[in-house]
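Q: here are the coordinates; sequence isn't available:
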């Protein structure tokens, strides 16, 4: 969908949603790596309630929205499931994400909220996330280019 067919308030509402999300992460403690690490080490289950509450609100919203609205309010796109193949990339990506989350105690969304509450050393983790995403994109592009070259007949 092109940006010209979006509602004029699309971008401001997305920013507002991100702001509310970040404030929620800060208030709940999910923006503090030590709280997340305590949760992952089964020492503090408070974040279980935060995630459960978020899942309940999301589930209820999707149940109501898909039943009573023809399309998404800001984009008018029809509500539909997006299916992704469960392949090796999903497993490897999930494992790398999980290890990174377990080691650092922070995930991308919470990292930005953590910077917002003054945890500036977390910028090292944000830098690492950007670097990792860049390396993965570079590797995937190179691998795709290599498979295209391999399918062409050799000349010579």
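A: Yep, it's here. Not measured: the values here are computed from a predicted model.
Q: Please count neighbours and contacts with C-alpha atoms only from this point.
A: OK.
Q: Buried ones in stretch 40-53, by neighbour count?
A: Judged by neighbour count using 16 or more other C-alpha atoms under 10 Å, the buried positions of stretch 40-53 are 40, 47, 50.
Q: err, stretch 127-146, not the other one
A: Residues of stretch 127-146 classed as buried by neighbour count (16+ other C-alpha under 10 Å): residue 129.
Q: Residues touching it, excluding its own?
A: Around stretch 127-146, the neighbours that count as contacts under C-alpha atoms under 8 Å, 6 or more residues apart in numbering are residue 108.
Q: circling back: for the buried residues of stretch 40-53, could you give me CSV that also reports secondary structure and distance to residue 83?
A: Output for those, formatted as CSV (DSSP: H, G, I helix; E, B strand; the rest coil; distance: C-alpha to C-alpha, whole Å):
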residue, secondary structure, distance to residue 83
40, helix, 29
47, helix, 28
50, helix, 27
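Q: which one among the residues you listed gets closest to residue 88?
A: Of all these, residue 88 sits closest to residue 40, with 24.8 Å by C-alpha to C-alpha.
Q: next, the one to line up against it:
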């Protein structure tokens, strides 16, 4: 059941990204173009995600435990280190240049393009390197 609900959650997430227009890299780049042809769509998608997460976490943590696991898995680290800062900078640069972050990139696989292939390969290499460092 855990696997089935994981796939359903991923499908819902991808569908939300597609409906919100986040699988279009030009929309994301338009959001980052604050001095040009600015597109505020991303703010509304992010706002909807933040509100949903805020409410969802409060509802979930009222439970004694998760439905399909022994315990909740909550990140314990709260420090800001060099790896985090470098990773965030690389992520931001890649996101700004390509117009994709990982979720929309994978949700866009059905409309594969060469820039998307380059981004996906770069993400895989980045994940591999991050595990080695």
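A: Nice, thanks for sending it over. Computed from a predicted model, the values in this text were never measured in an experiment.
Q: TM-score for this pair?
A: TM-score of the superposed chains, computed with TM-score structural alignment, normalised by the length of structure 2, equals 0.88; 129 aligned residues with a C-alpha RMSD of 1.6 Å.
Q: what's the closest of the buried residues of stretch 40-53 of structure 1 to residue 21 of structure 1?
A: Set against residue 21 of structure 1, the nearest of those by C-alpha to C-alpha is residue 50 (12.0 Å).
Q: show me what contacts the equivalent of the closest one over in structure 2?
A: Using TM-score structural alignment, the equivalent of residue 50 of structure 1 in structure 2 is residue 45. Contact analysis of residue 45 of structure 2 by C-alpha under 8 Å, 6+ apart lists residue 20.
Q: Which residue ranges of structure 1 form helices?
A: For structure 1, the helices defined by DSSP state H cover 10-28, 33-40, 46-68, 88-104, 108-116, 123-151.
Q: Out of those, the one nearest residue 75 of structure 1 is which?
A: Across the helices of structure 1, closest to residue 75 of structure 1 is helix 10-28 (C-alpha to C-alpha), at 7.7 Å.
Q: how about the aligned partner of residue 95 of structure 2 in structure 1, what does it touch?
A: Aligned by TM-score structural alignment, residue 95 of structure 2 pairs with residue 101 of structure 1. Residues near residue 101 of structure 1 by C-alpha under 8 Å, 6+ apart: residue 107.
Q: ok, back up a step: a markdown table please, covering the helices of structure 1 and showing distance to residue 77 of structure 1.
A: Listed next are these as a markdown table, based on distance: least, C-alpha to C-alpha, whole Å:
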| stretch | distance to residue 77 of structure 1 |
| --- | --- |
| helix 10-28 | 13 |
| helix 33-40 | 35 |
| helix 46-68 | 11 |
| helix 88-104 | 26 |
| helix 108-116 | 25 |
| helix 123-151 | 28 |
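Q: ok, now which ones touch residue 27 of structure 2?
A: By C-alpha under 8 Å, 6+ apart, residue 27 of structure 2 lies in contact with 21, 39, 41, 42, 99.
Q: same deal with residue 65 of structure 2?
A: Residues in contact with residue 65 of structure 2 (C-alpha under 8 Å, 6+ apart) are 71, 72.
Q: Per the alignment, it pairs with which residue of structure 1?
A: Residue 65 of structure 2 maps onto residue 71 in structure 1, with residues paired by TM-score structural alignment.
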